[in-house]
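Engineer: okay, here's the prediction I keep looking at, along with the sequence it came from:
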Amino acid sequence: MRLTSLFLLFMVSMTTLAQRTENETITVKGEILEEGTNYPLEYATVSFFNPQNELVTGGISDGDGNYSIEVPKGLYRIQFDFISYQTKNLTQQRLTKNITLPAVSLALDAASLDEVVVRAETTEVQIRLDKKIYNIGKDLTTAGATVSDALNNVPSVTVDVEGAISLRGNENVRILINGKPSAIAGFGSTDALRQLPADAIERVEVITSPSARYDAEGTAGILNIILRKEKTLGLNGSVQTTIGAPLNSNISANVNLRTDKFNLFNTTGFRYSNAPGNAFFDNTYKDRIVTDPITGEQTVIAPTVRRIIEDREYDRERQGFNTNLGLEYFLTENSSITGSVFFRLGDDEDVTVNDSKELDNLDFLTFNRIRTETETEEDTSYQFSLNYANNFNDEGHKLTADLQYENDNETQRSYIDERNIFPNNEIFPAEDITTKEEQNEYLAQIDYVRPIGENAQFEAGYRGNFEKSIVDYELLEENGVSGNFMRNDSLSNKFTYQENVNALYSQYGNKFGKFSFLLGLRLENTQLKGNVEADDLVITETDDVALNFDKNYLGLFPTINLTFELKENENITLGYNRRINRPRGFFINPFPSRSSETNIFQGNPNLDPAYSNAFDIGYLKRWSSNLTLTGSIYYQHETDSFERVQEDTGNVTPNGVPIIRTIPFNLSTNDRYGVEAGILYNPAKWLRLNGSFNYFNFKSEGSFNGVDYGTENSSWFARGSAKVTLPSKIDWQTTAFYRGPSNTAQSESEGILSVNLAFSKDIMNDNGTLGLNVSDLLNSRKRRTFTETNTFTSDSEFQWRQRQINLSFTYRFNQKKQRQRNPQNSNDDDGDFEG
C-alpha cells in the first residue's frame, strides 16, 4: 500500500470529478470498523478503481467511521485502506444508483515490519524498531502553549521548572528538528522551544535506542520534533490566537498550497508574554578549619557572615517572531527537491531583583542589600535547508541528500546596580555587561536505502556537522558612583569554540517469521577546539581548567535493535547502543556568571566527552482497540560523566561573604537503570484515559579535591490524563504530573506536582475551536532543594513561571479538525527508518 501516491491520485480525481455534471454520479455510503472490536476507524481511505485498474475517485471516513462519496456510474473494484491495517477489496461492484454498502471490517496487519500503531484520541503512538512516535493530536492542554510545554506531555519526557528537558530522568538528550540539528533549538539550549507554538508540531519521536542513522550524541537518547507540512491538495491551513494571564498572547498560522507539481508550506507565529517567577535561597556558612602546612596545627575560623537569605523576583518580558517557509517541487513522480528557510527574531527583557539579608550568629540583621539586574536580549536566527529525495521504486529503494546552513546571533546586555538599605543607605558601583554570541553551523548529509528481497533492507550514509561559536564578553565597572564606566580587562574576554563531527554509518535489517532485527555501526570523528582571548586574564590555566585546547576523538558506536512477535498483538523488543555526551554551551566557558555576587557558575573547557552503553527491553500488549500496555526495562553505564560540584572558592566579596562556585568536572562513573510503563484505555466513547510511570535508580562514583562525590539515588515520575466528552460536544481534559524526590552527592530535591486543566468547544460547523486551559492549576510547580557541603548549607526554592490561564481560538479553512495521518512512505525529512 503506497498511501502517498494513493492520496495524490485521489485528489486529482476529485478535481476532475467536480467538473462533471451532477446527473452522471451517484452516492455510495458505508461504514469502516476495526475487526473484532467494531471500533470506528476515522480517516480510513476508500478508493474506486475502474476495470483498467485506474483510480477514478475516493474519499475518507469521518470520526464515526462513515463515508459518503460521489461516484460516476460504472463497474469498480473498491479498496479500503488504513495505516497498519490489512487492505480489503470489494471486486466487480456495478454501481448504477445510490447505495449503502455493508460495513467493512479491517484487521491489524501484524506482519508489518516497521511499525505497530496504537490509537488514542489524544495521542497516536507508533511503536517501531528504534523509536516511539507520538502524534500530537487533540491534546487540549497544549492550546496556546509552546513546544516546550507540549514536550512535557510526552511519555518518558520531563521538562523541569527552568526548561531543561530530560528523557527518563537524564538531561543529556539530543534535540533534533526534522531529523537534524537546528537553529530552532538555539545555542545548544531549549530557550527557543519556549517561544514556538505547540501548534507547529506534527509529531514527536522518542528514540531511546537510536539506530546507527542518528548522531551518537545524547547518552539518554534523542527527541526528534517533526514540524507540520500538510499533504492535502489545494489551499488549506489554520490560524490560532491566544490571550492569557499572566500576559501571554500569540498568533500563529499554518498555511499550505499544494498542486500536482509543488507543495508550498508556511508556519508563522508571533508571541508576546510576561512570565513572572521567583526564587529563595537560605545559605548558612560553617566554621572553617585551616591546617598549618608546617606544624599541622588546626585553627577554627568563624565566617564573617553566618547566614545570607536571598529573595529573588523575576519579571520576564518575551517578544518573538518566527516563520518557516518551504517549497517542495516534484521533479518526477518519484523524486522531489525541497528548499526551506527558517527565521526567528527575539526581543526579551528580564528584570531580576535580589533582596539579600545578612545575619549574624544570633540571626540578627546586619545588612540588607538590594541587587537589581536588568537584562535585555536580542537574538536573530536563520536557517537554509535543501533536501533532495529520489524513490527509485515503490519498494523503499531511495536516496536522500541534505545541505543546511544556520546562523545565530545573540546580544545580551545586563546592567547591575546594588545598594544597601540597612543599616544605612549606600549605593555601590554598578556593572554594565555585554555578551555577544555568534554561531555558524554547516551540515551535509546523504542517506541511501536499498531493500533486499521481501523483508530485508540495507542502509548507509554520511553526515558532516561543522559548528563554530564566538562569545564576546565585556564587563564595564562604574568608577565609584560617578556614572563613568571603565572596562575590566581581567574579566572581559572572547571565547571561540569549534566542534567538527564527521560520521559514516551502515545498517542492515531483516525479518524471519516473527523475528525482526536492525544492526548498525557508526564511525564518528570529533574535533573540539577552544581559544580564549583577553587583555589581562584573572583566570589562569590550572590542572582543572585549560583555557585553550584542541582535542580529537575517534569512536565506534554499534547499535542493535531486535523485535519478536509473541502473538498478533503482542511483541517484545531489545535494544543496545553506545552513545557520547559532548560538552556544550555554558559548560565549557571558563568565565564566571555575574547574576549573584556570592553564588556563581563557571564553565570548564577542559571537559572531555562522556560515553555510555545502554540496553533497553520493551514490551507491547494490545488486548483490543481500547486497551494497550507498553513497558520497558533499561540500563545505562556511563564513564567520565559530568558532575556539577559546589565548592568554596576561598575568595570573599568586598563585604567578606564567601563566594561559592559551581563548576562541572569529569568526575564519575554512572550506572542508571529503570523501568517504565504506559497504558492507553478508552472504556467508553466519551471517556479516554492514558497514563505512564517511570522509575529509575542511578549510582555514581567519583572524587575531587579529596571530597567523595559518590552517591546512589532513586526517583520516579508519573503522569496521567483523562479526557471526557460532555454534552453539547464540550471536551474536558485533566492532566497531572508528579516527579518524586531525588538527591545528588550534595543536594536533596523535593517532589514536584503539576496539574493542567483544559476545555474545548467546536463552533462554526467544526471549522473553529474555542479553548480554555489552565497550566499549573495548583501553582505548585516549584523546585525545592537542600544542599550541604563541608563549609555551608543552602536551602532554596525556585519557580520559573506562575499559574498560567489561556483562552484560545483556532480557525481552520479547507481542513478537517483532525489531520489525515501521515503516509508510511512520505518524503518528510525526519531521518526516519522504515525497514
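Structural biologist: Here it is on my side, so go on.
Engineer: rest of the way, CA atoms for contacts and neighbours
Structural biologist: Noted.
Engineer: what's the longest helix in the chain?
Structural biologist: For the chain, the helix with the greatest residue count under DSSP state H is helix 3-17.
Engineer: one more structure, for comparison:
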Amino acid sequence: MKRIILLISIICSVVTAKAQFGVGGGGSSIVGKISGTVVDSVTKKTLEYGTITLFRTTGKSPVTGILSDDKGNFHLDNVHPGKYRLEISFVGYPTKVIKDVETTPSKPDNNIGTIAIAQSTKALNEVTVTGTAALVENRIDKLVYNAEKDVTAAGGSATDILQKVPLVNVDINGNVSLRGDANVRVLINGRPSGATSASLADVLKGIPADQIKSVEVITSPSAKYDAEGSAGIINIITKQKNISGISGGISGGMGTRQNNGNFNLNYNKNRFNLTMNIGGNASWPQTSNTYQLTQIDTGSFHSIEERRGTSRLSRHAIMGSVSAGYEFNAYNSLNSSVRLTQVGFNTNTNTVTTGTNSFNTNQVSHAIPASGFDWNVDYVHKFKKEGEELDFSTQWSHSIGNTEYTNIYSAVNTNQKNKIDGTNNEYTLQADYIMPFNTTYKLESGAKYIVRRISTSNDVYSPLGNDFVFNDLASSTYGYNQNVGAAYSVLTINLPKNYSILAGIRDEYTTIDGNPNSVSPKNVPFTQDYNTLVPSLTFQKKLTATQTLKLGYSKRITRPSLQYLNPYVDSTNISAQRVGNPKLSPEVSQTIELGYNTFIGASVINLSAYYKHTSGLIEGIATPIAITVNGVPQGGTLTTFQNIGNNNSFGGSFFGSITPFKILTLQGSINAYTYKPDPSGAFNLQRSQNGTYVQYGGFMRGTLTLPKDFIVESFAFGSSSRRTIQGTNPAFSIFGMGFKKQFDKKKYSLGVNVIQPFSTYKDFNSNISSKGFTQVSKFQYPFRSFGLTFSYNFGKMNFKAPNPMEKKKGINNDDLKQDDSGGMGGGAAGAGGGGR
C-alpha cells in the first residue's frame, strides 16, 4: 500500500506543477465560431440571406459558408483556430472581402460586428466528403474490427459481432474468450460496465449490433490498463458521430429467431455535441433439447440417472444511452454519458428423470439478470506543450437483478420456489497524466480507485399443500465488498533506426470482505487482501514502412468474481448443484509474445507466437454427492470452484486479409494453443485428462462488392472443445450468408441474412469424469434462422455551399473472472440458490 501512496504522491506533485489552466494545447481539435451582422452601407438596413463564405487567408477553396438570417445575422460554426478571410456577397452588391479574421485556441469565438457592404453573386460547387475503413485494421498495438462495415451482423447483437472478430471465440452460451482464454476483460467505450457483473453473456446479447462502431482486441496490454483479465482486453466502441448539425439513423431486422431495432440521433454544433441512442431485441420462443447421463459409484452409494427434457426460452433486451460534451476552449472540455440497460428472459423446462429414482420436473423461471445504468463524467485539460494532457474521470455503475423460479416434481414432494434479488454499486475515480518530454521520451502516469458494493438476498419458499410458504431457515443474505487501489507509470522510448520500447509498471492492492448471513449459520464472514505488482515491457522494430516486429512481456491478474466466492449452494438443479469458494485466490498469468505485422498493398498479415504461464488456475471441480428426494436416496454432483494448480501453454495465431480482385475480399484467422495443466495436491485425484492437448479456433469470411451497390457476404467460424482437468466442454461452429442492396446514395439499405441453413439444430456435447462418477451431456439448440434487415440514415453529412437564392439553408462541413456457466446470475450477484 505504501508503494501506491508514493506513486499517487508523485503524480499529484507533477499535476500541481503543470496544471495552469487556460494556456497551451498544441494540436487541439477545438472549434469555435465567427459571427457578425450584414447591413447596407448607405441605408443601414440589414441584408437578408446574403452569402457568407470563409477561406483560409491564402486559400482558394472555401472552408465553410452560410446565409445570413432575416435580420442579417450569421454564425459560422465549427471553425478551427487560424487566420481566415471572409467574403460576403448579395444580389446587386459587389463582394465584400474582410482579411485577417482570426480565432485562437484560447479565444475560439470571433464576433466581427456590423459589416457594411455595397453588388454581385458567387455560388460555390458541392464538395462531398466520403471515406471508408477496412473491415479489419491491424494496428501496432491492437487489432480493430470495424463492425459498422459488417453486412451479415445487421440486426444482430454484440455476441454476433464478437463471434467474427479475429482471435475472439464465443461459445453457445455467449461466453467470450480471447485466444482460448475465458479470463478476458470486456470494456464498453474503454470502461467496465457494472451491468456485466451479473452475467456478461446476457448483457452482450442485449447490445444491438447497430449500436457498435468497432471492437478493439488488445492481447498484450501495457501497465496503463487494469491488470484484470489474463487473456487481454476486448473494447467495444459504440457509435459516436461528430457530424455538424443533426443526423441519425434507424435500423433493425426481423427474423425467425429474433427481431431487432435501433435508433440514434446526433447533434453537433460549435463545441457542443449530443448523442442519443436506443435499441433492443426480442427473440421468438426457442425450444432446446437436453440429455444427461450420470453414473455414480462411490463404494457406499451407486446410482444411474438419465435425464431427458426440453427447455423453451424467450429473451428481450433494451439498451439506451445519452452523451453530451462541451469544449470550453482548446484546453478544457467536459463530457458526460449515461447508459441504461435491461436484459430479461423467461424459461419453461420439462425434464423426465429415470434410473435409480424416477420422476418428472417442471421448472418455470423469470429473470432480469441486469437492469441499471452507468454514469460517466470526464474532464480533460490540455497543456501548451504538444501532447501533454491531464484527464479526470469518474463512473458510477448501478445494477439490480432478480430471478424467480419454481421447481415442481412429480411422485416426490421436494417442490421448491426461490426469489433472488441482487444490487451492485461500483464507484470509480481515476486520474491520468501524459507528458511527452520530446520526440524520444513520453511518460504516462495515473492512479485509480474502485469501490464495489454488492448485496444479495435469497428467499426460499417450501411447499405447504398446494402453495408455498417462506422458509426462514433456508433463506439467506450475502454482502460482498471489494476495494481496488492502483497506480501506474508507462515510459515510451523512440530510438534510432526505428526501434521503440514501451516499459511500464502497475501496482494494485485489493481488499475483500464477505458477509454471509442466515438464521442457521453455515458460513462465516471472510476477508482477503493481496498486492499485485504488474510489469509490462514491449520491444518494437519497424522493419520497413509496412512491416513491424514486436516482442512483448505482460502480466495479468484475474480476480474471482462473486459467483466464484459465494459460499451458498445453488440448488436450482437439485442433481447438479454449484457452490462458490471464499478462499479462492486470483489467477496470475505471465505471457511472452512475438508478433509480426505486414501490409502488402490492400492485404494484411498478422502472425504471433506466445508462451503463457498461469498460476492459481481456477476451474469448477465436480464431485459426486448423495441427495435425498422425499426420503429416497439418489445421486448428484456438486461443483465447487478451486485453484487447481498451474498451466503452461504454447500458442500461435494467424490473421490475413487479401483482395485478389477489386470486388472480392477474403479474410481468415486461426489460433491454436496447448492445454497442459499441472494439478497440485488433491486435485491430481480429480484429473481424468492427462497429457498435452491442442485447442484451436478459426474464422473465414468472403465479401463480394457488386455494381449498383449490391454486397454479398459469407462467413464460417468454429472452435474445438475446451479441456478441463475433468473432461471437455462443447465444440462450436457456424456458417452464414448475407445479401444487401443500398439505395439513394446509401441512405437506405435492405438485406437478407441466413444462419446455419442446412440444419435446424446445433449439437453441443460435453463429457466429464473423475473418481467415483462419469457424466455425459448433450444439448441441442435451434440455430437455423432467416431474416430481413433494413437501415435508414438521415441528416447532412457533406459540405454544400449555399445558393444565395435559397432561404435559411445553412452549410455543414465536417476485471473480473466471469462465471462460464452461461446462464442467469442471481440478479447482480446470484446468492445461495442463485440462478443457473
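Structural biologist: All right, it came through fine. Only a predicted model underlies this, so the values are computations on that prediction, with no experimental measurement involved.
Engineer: helices or strands next to the longest strand seen in the second structure in the packing?
Structural biologist: In the second structure, with assignment by DSSP state E, the single longest strand is strand 632-661. Other helices and strands packing on strand 632-661 of the second structure, by 3 or more CA pairs under 8 Å, 6 or more residues apart in numbering; DSSP states H and E, are strand 286-297, strand 302-327, strand 576-579, strand 603-629, strand 664-675, strand 677-679.
Engineer: mind naming the longest helix for the second structure?
Structural biologist: From DSSP H, the single longest helix across the second structure is helix 2-18.
Engineer: before we move on, the earlier item: tell me which of the helices and strands packed on strand 632-661 of the second structure is the most buried.
Structural biologist: Across these, averaging neighbours per residue (mean count of other CA atoms under 10 Å) puts strand 576-579 on top, at a mean of 22.
Engineer: which helices and strands sit right next to that one?
Structural biologist: Using 3+ CA pairs under 8 Å, 6+ apart, strand 576-579 of the second structure is in contact with strand 632-661.
Engineer: now do the closest residue to residue 310 of the first structure other than its chain neighbours: how many residues are near it, please.
Structural biologist: Spatial nearest neighbour of residue 310 of the first structure, chain neighbours left out: residue 356 (4.4 Å); criterion: CA to CA, 6 or more residues apart in numbering. Look at residue 356 of the first structure: counted by other CA atoms under 10 Å, it has 19 neighbours.
Engineer: any idea how far residue 356 of the first structure is from residue 374 of the first structure?
Structural biologist: 17 Å (CA to CA, to the nearest Å).
Engineer: re earlier: can you put the helices and strands packed on strand 632-661 of the second structure in TSV and add distance to residue 586 of the second structure?
Structural biologist: As requested, those are arranged in TSV below (distance: least, CA to CA, whole Å):
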stretch	distance to residue 586 of the second structure
strand 286-297	31
strand 302-327	32
strand 576-579	17
strand 603-629	7
strand 664-675	19
strand 677-679	16
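Engineer: contacts only, for the residue nearest to residue 110 of the second structure when sequence neighbours are not counted.
Structural biologist: In this structure, residue 110 of the second structure finds its nearest non-sequential neighbour in residue 34, 4.9 Å apart by CA to CA, 6+ apart. Going by CA atoms under 8 Å, 6 or more residues apart in numbering, residue 34 of the second structure touches 75-77, 79, 109-112.
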